[in-house]
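J.: The following comprises the amino acid sequence and a computationally predicted model.
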Amino acid sequence: MMYRYGEGVEIDYKKSMDLYEKAANEGSEVAMYQLGYMYNQGIGTDVDFQQAKIWYEKSANLGYSDAQCNLGYIYQEGLGIEKNYEEAVKWYEKAIEQNESIAKSNLAEMYIFGHGLEADPQKALALYEDALNDAREIGDEEEISIVLFNIAEVYERGYGMEVDLEKAKALYEESAEYGLEEAKDRLDNLKNQIK
């Protein structure tokens, strides 16, 4: 990680990848995940979702929750592969067993739209609330703002349940207080609807 982040040394992504690969080949699930992430994001290499998937899958099979979550996302979005919602659900559920907050939000989105499972806005809200509690617990303001926004959107649009614009407005306001610009835009639009 020193070479990737320049901690006490000059940033050298090639060396970082070489060291991660060496550690990954020795069985380090963290190094496998880091390699997957570098390929996924194009850090020190071209974006290569196939390689990202390979390394995430190796790490995920060893139980590393970040890799399970990212692998689920690759399947959900069809990054470099065909979308496979069932696989996405499987990997998100494995990550959630280890309390992976982002996996909770991603699975909630799948419940909203019925991707790979029956649409269920109540289950989605429960997952979002759980993810929000996790974010509040660790003080992750960016994640708090995003999850609040997602919950507000459910109340604004309904997605199979009753629309509650007042509740949506309150949640967008809270999200905007954490600095999410998109929440400020939604709030302006919503205020015009509520008049």
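T.: Alright, I've got the coordinates. Predicted model, so just to flag it, every value in this text is computed and none were measured.
J.: Only C-alpha atoms from now on, for both contacts and neighbour counts.
T.: Fine.
J.: Let me see the contact set for the residue nearest the centre of the chain.
T.: For the chain, the residue nearest the mean C-alpha position is I102 (4.0 Å; C-alpha atoms, centre = their mean). I102 sits next to C69, A131 when contact means C-alpha atoms under 8 Å, 6 or more residues apart in numbering.
J.: Which of the three states applies to it?
T.: When classified by DSSP: H, G, I helix; E, B strand; the rest coil, I102 comes out as helix.
J.: how far away is it from K184?
T.: Distance, I102 to K184, using C-alpha to C-alpha, to the nearest Å: 23 Å.
J.: just the helices in this protein please.
T.: Under the criterion DSSP state H, the chain contains helices at 2-5, 13-25, 29-41, 49-61, 65-77, 85-97, 101-113, 121-138, 141-157, 165-177, 181-194.
J.: got another, please set it beside the one above:
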Amino acid sequence: MRTNAFLEVADRYYDGSGTTADAQKSFVWYLKAAENGSAKAQYCVGLLYERGEGTAQDSREAVHWFKAAAENGYIDAFAELGQMYANDANLPRDDGKSIDYPMTRPSVRIMQPKTSFWQCGRETGRLPMS
């Protein structure tokens, strides 16, 4: 239950829903939820690391959290991993992984995210902070 509360606080700081939007505070709360196993939070932590929002930009940390989200069945994380392995100048290019990660594996339980593609926060239909 705590993980859901962490995620709710993170989403509110991310969107500014009921409070002032604060990328650093949203990162802290997404990280707490991610460390407690929330696939959505793991994905959002990956996005924030990838973009350097609320934390220092770090491609390797982004990959770590995208992998965790993918292993927990968060489908958008597979696509993000593929894009990073194909295009991120801070990672060794790996065409095998860039093709492999977008493919779903039968052993992975796919969870349909409640938010739209590339989405963190509570609102749908918009990209995360840019």
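T.: Cool, got the structure. Model, not experiment: these values are computed from the prediction.
J.: Any idea what the TM-score comes out to?
T.: After superposition, the two chains reach a TM-score of 0.74 (TM-score structural alignment, normalised by the length of the second structure), with 113 aligned residues with a C-alpha RMSD of 2.8 Å.
J.: nearest spatial neighbour of the counterpart of Q42 of the second structure in the first structure, skipping sequence neighbours?
T.: Aligned by TM-score structural alignment, Q42 of the second structure pairs with Q68 of the first structure. Excluding its sequence neighbours, the residue lying closest to Q68 of the first structure (C-alpha to C-alpha, 6 or more residues apart in numbering) is A60, at 4.7 Å.
J.: and that neighbour, how many neighbours?
T.: Using other C-alpha atoms under 10 Å, A60 of the first structure has 26 neighbouring residues.
J.: now R60 of the second structure
T.: 15.
J.: Run a quick check on it versus L91, I expect a contact.
T.: Yes: counting by C-alpha atoms under 8 Å, R60 of the second structure does reach L91; the two are 7.4 Å apart.
J.: which residues does the counterpart of A52 of the first structure in the second structure contact?
T.: In the second structure, A52 of the first structure lines up with S26, judged by TM-score structural alignment. Under the criterion of C-alpha under 8 Å, 6+ apart, the contact list for S26 of the second structure reads V9, A10, D11, R12, Y13, Y14, G54.
J.: ok, back up a step: deepest-packed of the helices of the first structure, please.
T.: For the helices of the first structure, the largest average neighbour count (mean count of other C-alpha atoms under 10 Å) is found in helix 65-77, namely a mean of 26.
J.: what about that one, distance to the chain center?
T.: How far helix 65-77 of the first structure lies from its chain's middle: 8 Å, per C-alpha atoms, centre = their mean, to the nearest Å.
J.: what's it packed up against?
T.: If you count contacts as 3 or more C-alpha pairs under 8 Å, 6 or more residues apart in numbering; DSSP states H and E, helix 65-77 of the first structure packs onto helix 49-61, helix 85-97, helix 101-113.
J.: how much does that helix stray from the second structure?
T.: Compared with the second structure after fitting, helix 65-77 of the first structure has a mean deviation of 0.6 Å; criterion: mean C-alpha distance after the TM-score superposition for the first structure.
J.: separation between the residue lying farthest from the centre of the second structure and C44 of the second structure?
T.: Distance from the C-alpha centroid of the second structure peaks at G18, with 22.4 Å (C-alpha atoms, centre = their mean). Distance of G18 of the second structure to C44 of the second structure, given as C-alpha to C-alpha: 20 Å.
J.: Noted, bye for now.
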